[in-house]
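[1] for reference, the sequence and a predicted model appear below.
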Amino acid sequence: MMMSVAVNQEEGDEEAAARGENPSRTCKLPAGGVVLLVLVGLLAAAVITYKLSFDKIRTNQTIQTLKEENEALRKNISDERCVKKRPEWEKYRGSLYYFSTNKSSWNDSRRSCADLGSDLVKIDSREEQMFLEIRVRDLMENDREKFWIGLTDSVEEGKWFWVDGSPLNKSLSFWLPWEPDDMKAENPAGEDCGGMGKKGGADDLICWYDQFCDLHRRSICEKPTNLSTTELHFFSKSNYYHPL
């Protein structure tokens, strides 16, 4: 019997050799092992897919960040070129100022500022008043060379407002001791527009005055530095002043 089994084994090996198989290496993988291999393959594919998706998202975020940084850089360069091309605009803190040497009425001065994408200056701090007072005194040829600022009481006498509609803070005002006096000797309409300037310098920055709005004076325009070079900026307008 054993000899018969051995003969059958030898015949089986010879048949396997004839088919090109190596009898010593032939084995059968259990079904559970096949399933495990499939699951491992699927898991590996899922990990690779997740990594690729994550890398794509991170790449898109990096590209968006680079675009934003590039846009900010382009804007800064554009603004700097604008200031360099227009040296008459002077920067102080968050604003640009234009000291106009053209003489015109208060309303016409506002129109001229609007044509430049700005408005008559609004003074928000003692430091800003100091900057303007020093610049104005240097530009004045004589004590009559005043400059219009964005201040008026044209709606109701004695109630002063800035060009953006905000009321004048009395604790942050720089009127000359006798101003505002609304003098009507030269014009019955009175003096409803504010200006500044004192040749030779002002004591404690006191150099504001009120005058007849149709007098021809120089003016100071102001606009924020964060405007694009092509944007035309108009400050918010209320009906407290005469419209442009």
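    Cool, got the structure.

[2] drop to CA atoms for contacts and neighbour counts, all remaining ones
    Will do.

[3] tell me the secondary structure for Arg135?
    For Arg135, the assignment made with DSSP: H, G, I helix; E, B strand; the rest coil gives helix.

[4] Pro180: which element?
    For Pro180, there is no host helix or strand (DSSP states H and E).

[5] typed the wrong thing, it's Ser100
    strand 95-104.

[6] what helices or strands is that strand leaning on?
    In terms of contacts (3 or more C-alpha pairs under 8 Å, 6 or more residues apart in numbering; DSSP states H and E), strand 95-104 is packed against strand 89-92, strand 217-224.

[7] how far does it sit from its chain's centre?
    24 Å (C-alpha atoms, centre = their mean, to the nearest Å).

[8] ok, stretch 134-150 next?
    The answer for stretch 134-150 is 31 Å, by C-alpha atoms, centre = their mean.

[9] what's the first-to-last distance across it?
    18 Å (C-alpha to C-alpha, to the nearest Å).

[10] now do the strands in this protein.
    89-92, 95-104, 119-120, 147-152, 161-162, 193-196, 208-211, 217-224 (DSSP state E).

[11] out of those strands, nearest to Gln9?
    strand 217-224 (98.4 Å; C-alpha to C-alpha).

[12] now the strands of the chain as CSV including distance to Asn60 and mean neighbour count?
    Formatted as CSV, the strands of the chain follow (distance: least, C-alpha to C-alpha, whole Å; neighbours: other C-alpha atoms under 10 Å):
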stretch, distance to Asn60, mean neighbour count
strand 89-92, 38, 16
strand 95-104, 36, 18
strand 119-120, 42, 27
strand 147-152, 48, 27
strand 161-162, 47, 22
strand 193-196, 54, 25
strand 208-211, 56, 24
strand 217-224, 33, 24
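
[13] next, the one to line up against it:
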Amino acid sequence: MSEADVVYSDVKFTKPRENAKRAVSSSAETTYSEVTFSKGQPSPELTASPHQAGSKVTPERVAVVVLSLLLAAALIALGFTFYEKSQTKESLQKMTIEHKALKRNITETRGQEKSCKPEQCTSPTVPTGESCLKCEPFWDQHGGKCYYFSAAASTWQWSRDLCRSKGADLVKIDSREEQVFLELKLRDEMNDPEDKFWIGLTDSEEEGTWFWTEGSPLNTSLTFWSLREPDNWNKIDPDGEDCVRMGEKAGAHDLKCWFDRSCKQDQRYICEKAAETGRPQCVFGSS
């Protein structure tokens, strides 16, 4: 320590007098003491213990933490976006493959079925033993069945009555291939997104328990409900939504285009019945 850093001070202490009558103290009764202080050294009383000093949160540290959280959130959002896009791309590729396979199957089926002109259907010259699937005019044939897509809209029950008057019933969907056929067909039939078609599925007997019109329960492993459906929305009809319509004008993701709706609302409908077989070998209608 340099001399400039030291401050010297003399302190004199006087020994108390033992006899008040003694007027003068001897030199032996005075004590001198030297005290030194280091210049610039803080007083011990003012120096805080390292354990008592609190940690300081600087603005720089706060900024680093905030930026780290934002970066983590951005990475998570990018991950979800990438996952959703990959799933959508995979679903679209799967649908494209299914659609191509369906169209190829329809083409092959038509190639195996001999068609003839309407006036030939009663002709006695049709070879004996030949048979085919036959649908009436304005009906579409697919997979051994005939389908009628109505032009007019009506309630679910009235739509079913109209189908039955034609020897049919509201359509029952038995396979994914049938759903592909109907979903593709309705893209062309629909005039707008809400122009959907009744199918023969209802839970009017017991809420949440779905049955087809011919009495069989819905196969839960073969359903095509749209997102968040069925929801039994009761804002329009207090009785809720007990009947099912289908269709997406722009195309349905993974064929999911079933929607529950109040049975009292008017929609177009799809009738279905078995195609006729036997002579003459005629196939009517567009398909």
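    Done, it's in. Just so it is clear, the model here is predicted, and its values are computed rather than measured.

[14] which one of the strands of the first structure lies closest to Val34 of the first structure?
    Comparing the strands of the first structure by C-alpha to C-alpha, strand 217-224 comes nearest, at 71.8 Å.

[15] which residue, other than its chain neighbours, is closest to the residue nearest in space to the middle of the second structure?
    Nearest to the geometric centre of the second structure sits Leu227, at 6.6 Å (C-alpha atoms, centre = their mean). Spatially, and ignoring its direct neighbours in sequence, Leu227 of the second structure is nearest to Lys256 (7.7 Å; C-alpha to C-alpha, 6 or more residues apart in numbering).

[16] isn't the one you found right up against Ser226?
    Yes. Contact criterion C-alpha atoms under 8 Å: Lys256 of the second structure and Ser226 qualify, at 4.7 Å.

[17] check contacts around Leu92 of the second structure.
    His253, Asp254 (C-alpha atoms under 8 Å, 6 or more residues apart in numbering).

[18] which part of the first structure matches the helix or strand hosting it?
    For Leu92 of the second structure, the element it lies in under DSSP H and E is helix 59-112. Counting by TM-score structural alignment, helix 59-112 of the second structure lines up with no residues of the first structure.

[19] repeat that for stretch 185-193 of the second structure.
    Against the first structure, stretch 185-193 of the second structure falls on residues 135-143 (TM-score structural alignment).

[20] buried stuff in the matching stretch?
    Val136, Arg137, Leu139, Met140 (16 or more other C-alpha atoms under 10 Å).

[21] likewise for stretch 101-117 of the first structure?
    103-114, 116-117.

[22] how distant is it from the center of its chain?
    How far stretch 101-117 of the first structure lies from its chain's middle: 26 Å, per C-alpha atoms, centre = their mean.

[23] how far does that stretch stretch from start to finish?
    Stretch 101-117 of the first structure: ends 17 Å apart by C-alpha to C-alpha.

[24] what's the counterpart of the residue nearest to the centre of the second structure in the first structure?
    Under the alignment by TM-score structural alignment, Leu227 of the second structure pairs with Pro177 in the first structure.

[25] gap between its match and Gly194 of the first structure?
    Distance from Pro177 of the first structure to Gly194 of the first structure, by C-alpha to C-alpha: 14 Å.

[26] now swap in Leu73 of the first structure and tell me
    39 Å.

[27] for stretch 15-34 of the first structure, how far is the first residue from the last?
    27 Å.

[28] in the second structure, which residues correspond to it?
    Stretch 15-34 of the first structure covers no residues of the second structure once aligned (TM-score structural alignment).

[29] and stretch 89-108 of the first structure, by the same measure?
    If you align by TM-score structural alignment, stretch 89-108 of the first structure falls on residues 139-158 of the second structure.

[30] which residues sit against the matching stretch?
    106, 133-135, 138, 159, 171, 189, 198, 243, 263-275, 284-287.

[31] count the neighbours of Pro167 of the first structure for me.
    14 (other C-alpha atoms under 10 Å).

[32] map it onto the second structure.
    Using TM-score structural alignment, Pro167 of the first structure sits opposite Pro217 in the second structure.

[33] quick one: contacts for the closest residue to its match other than its chain neighbours?
    Of all residues not flanking Pro217 of the second structure in the chain, Phe211 sits nearest, at 4.3 Å (C-alpha to C-alpha, 6+ apart). Contact analysis of Phe211 of the second structure by C-alpha under 8 Å, 6+ apart lists Leu201, Thr202, Asp203, Pro217, Leu218.

[34] please tell me how far Phe211 of the second structure sits from Ile199 of the second structure.
    Using C-alpha to C-alpha, which is the criterion applied here, Phe211 of the second structure is 11 Å from Ile199 of the second structure.

[35] again with Ala153 of the second structure
    With C-alpha to C-alpha as the criterion, Ala153 of the second structure and Ile199 of the second structure are 13 Å apart.

[36] the first structure: which residue goes with Gly251 of the second structure?
    So, by TM-score structural alignment, Gly251 of the second structure is matched to Gly201.

[37] hang on, its match packs against Leu139?
    No. Counting by C-alpha under 8 Å, Gly201 of the first structure does not reach Leu139; the two are 11.3 Å apart.

[38] okay, now the residue nearest to Leu227 of the second structure: neighbour count?
    Around Lys256 of the second structure there are 19 residues (other C-alpha under 10 Å).

[39] ok, it to Glu248 of the second structure distance?
    Taken as C-alpha to C-alpha, the span from Lys256 of the second structure to Glu248 of the second structure is 9 Å.

[40] top helix in the first structure by residue count?
    Assignment by DSSP state H gives helix 31-85 as the longest helix of the first structure.

[41] that helix versus strand 95-104: what angle between them?
    30 degrees (axes from the mean of the first three to the mean of the last three C-alpha atoms, to 10 degrees).

[42] ok, the aligned partner of Cys213 of the first structure in the second structure - contacts?
    Correspondence of Cys213 of the first structure to the second structure, assessed by TM-score structural alignment: Cys263. By C-alpha under 8 Å, 6+ apart, Cys263 of the second structure lies in contact with Thr155, Trp156, Gln157, Glu241, Asp242, Cys243.

[43] quick one: what's aligned to the fourth one in the first structure?
    Aligned against the first structure by TM-score structural alignment, Glu241 of the second structure finds its counterpart in Glu191.

[44] what sits against the closest residue to Met246 of the second structure other than its chain neighbours?
    Once flanking residues are discounted, Met246 of the second structure sits nearest to Trp258: 4.5 Å by C-alpha to C-alpha, 6+ apart. Taking C-alpha under 8 Å, 6+ apart as the criterion, Trp258 of the second structure is in contact with Phe224, Trp225, Ser226, Glu229, Val244, Arg245, Met246, Gly247.
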